[in-house]
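Asks: pasted the sequence and its predicted model underneath.
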Amino acid sequence: MVSALIRRVEGAGGHAMVLARGDRGGGAILIACAEKGRVEKLLERTLDFDGGYVWTACGPEAGEESQKFQDYLDRRRARDPDLWIVELDIAQAERFAAETI
């Protein structure tokens, strides 16, 4: 799933990078949605009530200083070593994530 997302973003002219590798067969996924190098939003892949996956906003609010985003990612990774963290630097990063599920 992560590799497909990276290919789609880079194919559309954006930049994608794995910040932390999780478990190959599972593990939660966090997406850092960025534009022009500035993280604007964090999304986490979660299960909905129907058993499907959706992207849910998590972490600091948009416009917060970048250190707050990094602190949040560090805390999440410390609690869950299987966590994937992927940064997508492209306009409408949330759309790319939603279309790749």
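Replies: Everything's here; your move.
Asks: please make it C-alpha for all contacts and neighbour counts, starting now.
Replies: Noted.
Asks: thought Gly27 was touching Trp84?
Replies: Yes. Contact criterion CA atoms under 8 Å: Gly27 and Trp84 qualify, at 6.7 Å.
Asks: between those two, which is the more surrounded one?
Replies: Trp84 (22 against 15; other CA atoms under 10 Å).
Asks: quick one: contacts for that one?
Replies: Val18, Leu19, Ala20, Arg21, Gly22, Asp23, Gly27, Ala28, Ile29, Leu30 (CA atoms under 8 Å, 6 or more residues apart in numbering).
Asks: please compare the first structure with the one that follows:
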Amino acid sequence: MDSRLPSHLEVSAIRRLAESQGGFATVLAKGDRDAGTIALVIMCRGKEARLIERMPQLDGNRPFVTSLVQTTENEDLFSEAIRKKLERDPDIWLIEVDVPDISRFAAALP
């Protein structure tokens, strides 16, 4: 039996977490209600964007891991990577989060 929370509940928790830390979160792409993969574009006051995703580990854990960081040199690459991810996986949830402290937010993720 899979003990994971349904995706829509986890998305709701992520949105509330952002709000509790003085930020906000919005759903850019709505995936499968129960089993959709979750990816986050996290930024601090509109800067320092990074894409984080759940990465399955050998021990069964699925922590969020940074997969791409946006810089002034790779803005197009960053956008293209997200577009391709959405094309490849129609069940993915993409959430944009803007918080005052990225590290604090990431440490509190469910």
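Replies: Yep, it's here. Everything numeric here is computed off the predicted structure, so don't read it as measured data.
Asks: quick one: TM-score?
Replies: The TM-score (TM-score structural alignment, normalised by the length of structure 1) is 0.84; 100 aligned residues with a CA RMSD of 1.8 Å.
Asks: let's see which of the contacts of Trp84 of structure 1 end up in strands.
Replies: Using DSSP state E, the members of the contacts of Trp84 of structure 1 that fall in strands are Val18, Leu19, Ala20, Ile29, Leu30.
Asks: what's the longest strand seen in structure 1 packed up against?
Replies: Ranked by number of residues, the top strand in structure 1 under DSSP E is strand 38-47. If you count contacts as 3 or more CA pairs under 8 Å, 6 or more residues apart in numbering; DSSP states H and E, strand 38-47 of structure 1 packs onto strand 29-35, strand 53-58, helix 66-79.
Asks: please repeat the previous calculation with a cut-off of 6 Å.
Replies: Under the contact criterion of 3 or more CA pairs under 6 Å, 6 or more residues apart in numbering; DSSP states H and E, strand 38-47 of structure 1 touches strand 29-35, strand 53-58.
Asks: looking at those strands, which is buried most?
Replies: Among these, ranked by average contacts under mean count of other CA atoms under 10 Å, first place goes to strand 29-35 (a mean of 23).
Asks: so the residue sitting nearest the centre point of structure 1 versus Asp50 of structure 1, what's the distance?
Replies: Centroid-nearest residue in structure 1, with CA atoms, centre = their mean: Ile31, separated by 0.5 Å. Look at Ile31 of structure 1 and Asp50 of structure 1: by CA to CA, to the nearest Å, they are 22 Å apart.
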